[in-house]
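Undergrad: test case, fold it:
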Amino acid sequence: MASSKKPHQQNSAFLKHQAISSSDLSAHPLSVQLNQFLTHQLQTRRSKPNLLLALSGGLDSMVLLHLLAAASAKLPFQLHAMHVHHGLSPNADSWAEFCQLQCQQLNVPLQVVHVQLNINNGLGVEAEARALRYQALFAAQNIDFVMTAHHQDDQAETLLLQLFRGAGVKGLASMAAVDTGRNLLRPLLNVPRQTLQDYAVQHEITWCEDESNDNTQYDRNFVRHALMPVLEARFEGVKTVLARTASHMAEANDLLETLAAQDAEAVLEDNTLCLEGLAKLSLPRIKNLLRWWFAQNGLSMPAADYLNEIAAQLLNAKKDADLNLVMQHLILRKYQQRAYLCEDKPAAAFDLVWDGEPFLDLPSGGRLVFNQVLGKGLSLKLGMTKLRITNRDGGERFKPNPLRPTRTLKYLLQEINMPPWKRQYLPLIYWEDKLACVPGIGIAYGLEASGDEAGLEIIWQE
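TA: This next block holds a predicted model:
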């Protein structure tokens, strides 16, 4: 642990916290900045939203804890804190105890969450710990915003690390002060670490020092301790400049996101991509749209070479060529000049009975919804109180139109351009051993309601 004035050994006793009144804190520029930030972010929320602070016990999060505790006396929010116990350090228990003590003194509810790292998953200790930390934070119940104490120095380091990894515009944008997609707030992102340390010294705030922060085997620590001092000696204010560059990249990324959304309106329908329309775009716009589409479906960005390969296969594949590219938890497939992102799950065989329920969940996912209507759907005058629901067995024949001959179900599914992999999930509705309804195709001739007849509309929700 360290005090605000001088580092102590990790096994030192905790320094006594000296309480600071909210009036002492409110006039400080950091308090003014935080209050303005919170006022802007909270105005669209419910009357008293719940804020969850990620509290490591280090300098940054301890300063933010004190600032937020003071702000909660003036602004309408309820402050909570969470300490994620990774168990990586022999001092981990002491850090958790320290956080509990500090939160008790400030009347802030604290939750300590223990996580277990999987060091064999290939992510590395830093990335795995970060992933588990965010997982715990976002799993918290009844929380409107998660807050972290990332500051300007962190932003500058992140930009350099992303640059060394060959990141594109999105990666170089680094961290956002407001991550609306996750309701994640970083109110100190434009504040230098030295300002936080000066504040801690002035207000006699104590904090913990993680000994691993000095280990330059970790990339971020190498940038912080070995590289950044050299850059600062040569380029004055380099951290501020790097953080400003990240801000420029964020603006550029917003423009690219807007462009991708506009392109998606022209070539994306029901989450499927029209390849003919895609081919009319330039290659940079194609890759930009693919990144956007993948992100919309919860996929992390593929490496640059793989993205180029995906674009090439989508553009150059023959019309009837199969495409099966693994994209993490999804598979990228192609059918009839359209590209699909599909779940990789086998279709479970099912044989169900509908007995009047408003909906029926299917074993392979999705559901059938049953609505009573007039003049369409299965005619209820035939006494259809029970229906059999099953998937395809092969060889089925169906006649939905009196003016057309009976066709094989395979022919009819090809006619409506249903992709082959979707057909295995297709539920078929039977009445008295007769194929009565095929979602997407229609009702068997002779079984449909007409005029003012009561009917049963069956909708397949995939």
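
Undergrad: hey, let's count contacts and neighbours off CA atoms from now on
TA: Will do.

Undergrad: show me the strands in the stretch 51-200 of the chain, by range?
TA: Counting by DSSP state E, counting those that start in this stretch, the stretch 51-200 of the chain has these strands, from start to end: 78-85, 110-114, 145-147, 178-179, 184-185.

Undergrad: for Leu55, find the nearest of the ones you listed.
TA: strand 78-85 (5.0 Å; Cα to Cα).

Undergrad: go through the closest one and flag the buried ones.
TA: 78-85 (16 or more other Cα atoms under 10 Å).

Undergrad: would you do the same for the sequence below? I want to compare the two.
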Amino acid sequence: MKMHKNYSDLLEMLIEKWPSDFDGHLHYTVGLSGGVDSVVLAHLMAKACQIKPIHLSAIHVNHGISENSDRWEDFCKKLCINLKIPLTVARLKIVKTPGEGLENTARIERYNEYSKLKNSIIVLAHHQDDLIETMLIQLARGSDIHNIAAMNEIMTKSNQIYWRPLLNLDKSEIMNFANTNNLQHIEDESNTNNAYLRNFLRNQIIPKLVHFDPFIKKKFLNSLVSIQKNTALTDEYLKNDLNSCLSENKTLLIEKFAKLTLLRQQALLAYFIKSENLPLPSQRQLEEFRLQILNAAPDRHPSLLLGSQKKIIRIKSQIAITDI
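TA: Take a look at the predicted model:
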């Protein structure tokens, strides 16, 4: 693997990967936590401004969870002043959502802040290690295949475009670049807390797997690419099922839904939720809901929460996604 140690190498990679679909988009906003990944990305995007005719800004979401949150915010402010990047700071007070871990609740609220920047492409610093960790987390949770393959380089969620240009780099390469170029960054003390599943995988499990097989990360990534391709192919068929079951009110008609085979019903429920850019419940939860909507009495309205703001519910002869 080629190691990108200087700005010219990594900047060349960034410019080459710049999606042609983004031509005409002038405003880009870096999601800046202050950690090494987002700091490297902010520096690269600032350099890209000298080449591409774009307007660049950053957003820092202060979750207010750590006692160091304000210090991290100050670091991001100083960094953006040095890079001559306008910075938006969103200060939150995270309230743990029932059924959600603190980490996932913070992530949901962070994306809610991103979604407010409608005229800008949100640029995020996820890398290969994040891909692998996310895949393993979703497998451990018994998630739907769409969740396993959810992290793509370009994604649209709630009409907001997200771009992850560093997905072909691993963490060690990003660290190497930061150290070589003396880029300062903050360290989130929670990253060493193995009570969080992601940290446990990152700090304990994956290093042991790599020791057992030095090529295992590459194998994970190959499997993920295969999953993503098969998911995309399946979605092409599910789009037809969705259109055939969809009412004029954008709800699913139970009469038509019930005529589908079991596998297509299960897949269509997940696709219906995914088409609204909402978080997918576990396969167990989806299956319980499927049985409820088909077997419940007409006056019953079984429902399932989709994050903190939406739910999927049976209303008479239809399946709808509504506000909670």
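
Undergrad: and the strands of the stretch 51-200 of the first structure as a markdown table, adding distance to Ser23 of the first structure?
TA: Below are the strands of the stretch 51-200 of the first structure laid out as a markdown table (distance: least, Cα to Cα, whole Å):
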| stretch | distance to Ser23 of the first structure |
| --- | --- |
| strand 78-85 | 18 |
| strand 110-114 | 24 |
| strand 145-147 | 23 |
| strand 178-179 | 27 |
| strand 184-185 | 25 |
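
Undergrad: re earlier: distance to Leu231 of the first structure added to the buried residues of strand 78-85 of the first structure, as JSON lines?
TA: Output for these, formatted as JSON lines (distance: Cα to Cα, whole Å):
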{"residue": "Gln78", "distance to Leu231 of the first structure": "41"}
{"residue": "Leu79", "distance to Leu231 of the first structure": "38"}
{"residue": "His80", "distance to Leu231 of the first structure": "38"}
{"residue": "Ala81", "distance to Leu231 of the first structure": "35"}
{"residue": "Met82", "distance to Leu231 of the first structure": "35"}
{"residue": "His83", "distance to Leu231 of the first structure": "33"}
{"residue": "Val84", "distance to Leu231 of the first structure": "33"}
{"residue": "His85", "distance to Leu231 of the first structure": "34"}
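
Undergrad: so for Asn316 of the first structure, which of the strands of the stretch 51-200 of the first structure sits nearest?
TA: strand 178-179 (37.1 Å).

Undergrad: how much does that closest one stray from the second structure?
TA: On superposition with the second structure, the mean distance recorded for strand 178-179 of the first structure (mean Cα distance after the TM-score superposition for the first structure) is 0.4 Å.

Undergrad: same thing with stretch 241-254 of the first structure?
TA: Per the superposition on the second structure, stretch 241-254 of the first structure and its aligned residues are separated by 2.0 Å on average (mean Cα distance after the TM-score superposition for the first structure).

Undergrad: okay, that stretch sits on what stretch of the second structure?
TA: Here stretch 241-254 of the first structure aligns to the second structure at residues 219-232, judged by TM-score structural alignment.

Undergrad: which one of the strands of the stretch 51-200 of the first structure lies closest to Asn371 of the first structure?
TA: Of all the strands of the stretch 51-200 of the first structure, it is strand 145-147 that lies closest to Asn371 of the first structure, at 39.3 Å by Cα to Cα.

Undergrad: need the contact list for the alignment partner in the second structure of Leu273 of the first structure.
TA: Here Leu273 of the first structure is matched to Leu252 in the second structure, going by TM-score structural alignment. Leu252 of the second structure sits next to 242, 245-246, 318-320 when contact means Cα atoms under 8 Å, 6 or more residues apart in numbering.

Undergrad: swap the cut-off to 7 Å and go again
TA: 245-246, 318-320 (Cα atoms under 7 Å, 6 or more residues apart in numbering).

Undergrad: would you mind checking which of the residues you listed also appear as contacts in the first structure?
TA: Here the contacts of Leu252 of the second structure are checked against the first structure with both residues aligned by TM-score structural alignment, their matches' Cα atoms under 7 Å, and the contacts held in both are 245-246, 318-319.

Undergrad: please indicate which of these are buried?
TA: 245-246, 318-319.

Undergrad: nearest to Gly35 of the second structure among the residues you listed?
TA: Ile319 (42.1 Å).

Undergrad: if anything else comes up later, I'll come back, but that's it for now.
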